[in-house]
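Next come a sequence and a model predicted from it.
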Amino acid sequence: MRHPSLVARMAVVGSILFAFYAVAAVVAMGAFGAPLWLVLVGSVLFVGVQYKVGKWAAVRSVGAEDLPEDRYPEIHRQVESLCEEMGIEKPRLMIARMGVPNAFAVGRKGAGTVVVSEVLIRTLDGDEVEGVLAHELAHIGNRDVVMMVLGQGIASIVAIVAQWAVLLTGDNDIADFFLAIVVGQVVQLFVMLFVFAISRYREYVADSDAAGAIGSGEPLARALEKISRGNERASDSAVDEQVNALCISGQDRGLARLFATHPPIEKRIDRLRN
């Protein structure tokens, strides 16, 4: 699965995120007096550690456990068949109590993990589950999950550096403390705007890939309808904001469309059916 448009968008967003990260490293170097070589080595190591931690944190945040093959043989069979069709290795399969019908993927080709909720398995029919699995496998195959996890991490780092810059250049009073919080939030949101843009586009691409893998967009369209209704009825969700951006269906609460991590589900369903 090669998508030049997605690859180009990820390259542009990745370059922008790297620029933000480089500025944060220079600011940190000036603030703490660290030598350039230490900042460069530390930055590279920190990015690698952050990717590993981000993947681990996403899975842990929903209390995911391995999906037993003896209890869910059909899901394992579907994934094995889809992986062969898509040309990727079978990822680790996990199940979680998210409180809502949802699923997400983390990792990359050869080291991916797909997490599905218990509610999703109970709610969807077999072909609809297959559509969701194909969607998540497409994310792993397209390597866009790596961009999402790193993007969220870089936004957090840049925000922290911005907060420290305010504190170190101010009078260190209570006003500076609250100003640092506000600046950190604004900076993080600004950096995340670029991540949100790629997040919305990658959902359309994964939907298209899933429809191609299973031979039709209808099962995934029905799945999205049921997932949307399930999310609307749910009174409680164990999915936090960072994992929400990785899920097949986002729960964007009260924010403008500019800040949404997912395109409108109605548009996704229309595309799958048309």
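Structure's in. What do you need?

from here on, contacts and neighbour counts on C-alpha atoms
Fine.

Mind checking what secondary structure residue 95 has?
strand (DSSP: H, G, I helix; E, B strand; the rest coil).

Surely it is in contact with residue 65?
Yes. Judged on CA atoms under 8 Å, residue 95 makes contact with residue 65 at a distance of 5.4 Å.

Compare neighbour counts for those two and give me the winner.
residue 95 (22 against 15; other CA atoms under 10 Å).

Roughly how far does the more buried one sit from residue 75?
Distance from residue 95 to residue 75, counting by CA to CA, to the nearest Å: 11 Å.

so residue 31 touches residue 167, yeah?
No. Using CA under 8 Å, residue 31 makes no contact with residue 167, being 10.6 Å away.

The two: which is more packed in?
Set side by side, residue 31 and residue 167 show more neighbours around residue 167, with 20 against 14, by other CA under 10 Å.

Pull the contacting residues for the more buried one.
By CA atoms under 8 Å, 6 or more residues apart in numbering, the residues touching residue 167 are 176, 177, 180.

For it, what is the enclosing helix or strand?
Secondary structure assigned from DSSP states H and E places residue 167 in helix 144-169.

Also residue 252?
Here residue 252 is assigned to no helix or strand, by DSSP H and E.

Surely it touches residue 260?
Yes. If you go by CA under 8 Å, residue 252 and residue 260 touch, sitting 6.0 Å apart.

Put this next to the previous one:
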Amino acid sequence: MARIAFRLATATVGIVLLAGYLAAAFLVFDALRVLWSLRPGTAELVGLLVVATLGSAYLSYRFGTARLLAAVDADPIPRERAPELHRRLDALLTRMDVERPVLYVADVRAPNAFAVGGSGGGALVVDRSLFRLLPPRELEAILAHELAHLETNDGLAAAIVDGLVRTVVGILTLATLPALLALSGLAGGSAWIRGRPGDRSGAFARLHRLLAGGLAAGFVLVTLLARTRSRRREFAADDRAAEVTGDPLALARALRRIDRTADPVWPFAPLSTHRDADDPLERWLSTHPPTAERIDRLRRRAEAERPRRGREGWTGVPVR
């Protein structure tokens, strides 16, 4: 008798659960159908989505700069406080196509520097510890690297890519939401009706996992593509800094010093540095290539340039 009562109870719960999920799936589907019927022409719809995505990315990029500066409690560095730093920045700007950024100093719990904004004016933030850690030539190389990001508007491009990724993932999630709800209800409801509430081995549960896994895999794939682009931009900024300063080894030594000193748990680590990791997934998801790889590229560049110009511009200090 108790067993029959239990089965009746679980069957009732299963039916209610199934009905609730199917009703929710139908409501979402009907709402999407209504929205689709009200859509403009295909060209207008695509244009609207592109404009909305770009506008959202630009606003996030603009307001994000102010939020980031406030988050690290950055203070402007007036010329009278650091005349040599400003002089080196001025010299770099004469060789680069970028407007003068505002220099800031901050305590970000790790030796680092990062740039926010674009070629039309931005901000360059330097952690206080870099002034103690790096000699002037190496600090100049770090400034050149960050100016290279401003010169090519890497921050805006990254915001646009991120906005496109979020838009695509959002549209796909909305489009598949009715199916996800229906499959979840069918999987959970049928399990309760069978008297096995925790059983998720049925066909509906497998279909739900397959669809949800496909969405997750798509998100991971586009994220990996975006991170791959970010790592390429780091190499490009290294090359540009080496070109502008004429001293690839200065940047290589600076990266080595920062890598040896930096704490990998500080909140803004992805902005400027990457601690080498053995986990392939961590390396794929990183916004920066391994520091050792960046240093090796700069050393090879220095070796390739040395026969062409002799020892001019080379400090004679090896990378250790």
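Received the coordinates, thanks. Given the structure is predicted, the values throughout are model-derived calculations rather than measurements.

After superposition, what is the TM-score?
The TM-score (TM-score structural alignment, normalised by the length of the first structure) is 0.73; 239 aligned residues with a CA RMSD of 3.1 Å.

Which residue range of the second structure does the helix holding residue 167 of the first structure align onto?
Against the second structure, the aligned range for helix 144-169 of the first structure is residues 154-179 (TM-score structural alignment).

quick one: that stretch to chain centroid distance?
13 Å (CA atoms, centre = their mean, to the nearest Å).

Next, the buried residues of that stretch.
For stretch 154-179 of the second structure, the neighbour count (16 or more other CA atoms under 10 Å) marks 154-167, 169, 177-179 as buried.

all helices for the stretch 1-150 of the second structure, in order.
2-37, 42-71, 83-93, 129-133, 136-151 (DSSP state H, counting those that start in this stretch).

winner for burial among these?
Between these, helix 136-151 has the highest mean count of neighbours, a mean of 25, where neighbours are mean count of other CA atoms under 10 Å.

so how far is that one off the chain centroid?
21 Å.

what angle do it and helix 83-93 make?
Between helix 136-151 of the second structure and helix 83-93, the angle comes out at 50 degrees (axes from the mean of the first three to the mean of the last three CA atoms, to 10 degrees).

Who are the packing partners of helix 136-151 of the second structure?
Applying 3 or more CA pairs under 8 Å, 6 or more residues apart in numbering; DSSP states H and E, we find helix 136-151 of the second structure packed against helix 83-93, strand 113-118, strand 121-127, helix 203-245, helix 248-261.

Taking helix 83-93 as reference, get the angle to the longest one.
What that stands for is helix 203-245 of the second structure. Using the same axes, to 10 degrees: helix 203-245 of the second structure against helix 83-93 is 100 degrees.

circling back to that earlier point, more neighbours: which of residue 252 and residue 260 of the first structure?
Neighbour tally, residue 252 of the first structure and residue 260, criterion other CA under 10 Å: the higher count belongs to residue 260, 20 against 16.

And for whatever residue of the second structure lines up with residue 112 of the first structure, the neighbour number?
Aligned against the second structure by TM-score structural alignment, residue 112 of the first structure finds its counterpart in residue 122. A count of nearby residues for residue 122 of the second structure, using other CA under 10 Å, gives 22.

so residue 122 of the second structure makes contact with residue 150?
Yes. Applying CA under 8 Å as the test, residue 122 of the second structure and residue 150 come out as touching, 7.2 Å apart.

Next, show the common contact partners of those two.
Shared contacts of residue 122 of the second structure and residue 150 (CA under 8 Å, 6+ apart): 115, 116.

Surely residue 55 of the first structure touches residue 149?
Yes. Between residue 55 of the first structure and residue 149 a contact is recorded at 7.1 Å, counting by CA under 8 Å.

mapped onto the second structure, which of the contacts of residue 167 of the first structure hold?
Retained in the second structure: none of the contacts of residue 167 of the first structure (criterion both residues aligned by TM-score structural alignment, their matches' CA atoms under 8 Å).

Name the member of those residues with the most neighbours.
residue 180 (23 neighbours).

Any figure for the gap between the equivalent of residue 121 of the first structure over in the second structure and residue 149 of the second structure?
Under the alignment (TM-score structural alignment), residue 121 of the first structure maps onto residue 131 of the second structure. Noted for residue 131 of the second structure: a distance of 21 Å to residue 149 of the second structure, by CA to CA.

can you check residue 285 of the second structure too?
20 Å.

what's the answer for residue 184 of the second structure, then?
When residue 184 of the second structure is compared with residue 149 of the second structure (using CA to CA), they lie 45 Å apart.

After superposing, tell me the mean distance of the helix holding residue 167 of the first structure to the second structure.
Compared with the second structure after fitting, helix 144-169 of the first structure has a mean deviation of 2.4 Å; criterion: mean CA distance after the TM-score superposition for the first structure.

what's the angle from that helix to helix 36-61?
Between helix 144-169 of the first structure and helix 36-61, the angle formed by their directions is 120 degrees, by the same axes, to 10 degrees.

Off-centre distance for stretch 122-139 of the first structure?
Counting by CA atoms, centre = their mean, stretch 122-139 of the first structure comes out at 17 Å from the chain centroid.

quick one, what contacts the residue nearest to residue 151 of the first structure when sequence neighbours are not counted?
Excluding its sequence neighbours, the residue lying closest to residue 151 of the first structure (CA to CA, 6 or more residues apart in numbering) is residue 195, at 6.1 Å. Contact analysis of residue 195 of the first structure by CA under 8 Å, 6+ apart lists 13, 147, 148, 151, 152.

In terms of distance to residue 104 of the first structure, which of those ranks first?
residue 148 (11.9 Å; CA to CA).

from memory the closest one sits against residue 199, does it?
Yes. Under the criterion of CA under 8 Å, residue 148 of the first structure makes contact with residue 199 at 7.2 Å.

Please report the distance of residue 85 of the first structure from residue 109 of the first structure.
For residue 85 of the first structure, the distance to residue 109 of the first structure - CA to CA - is 14 Å.
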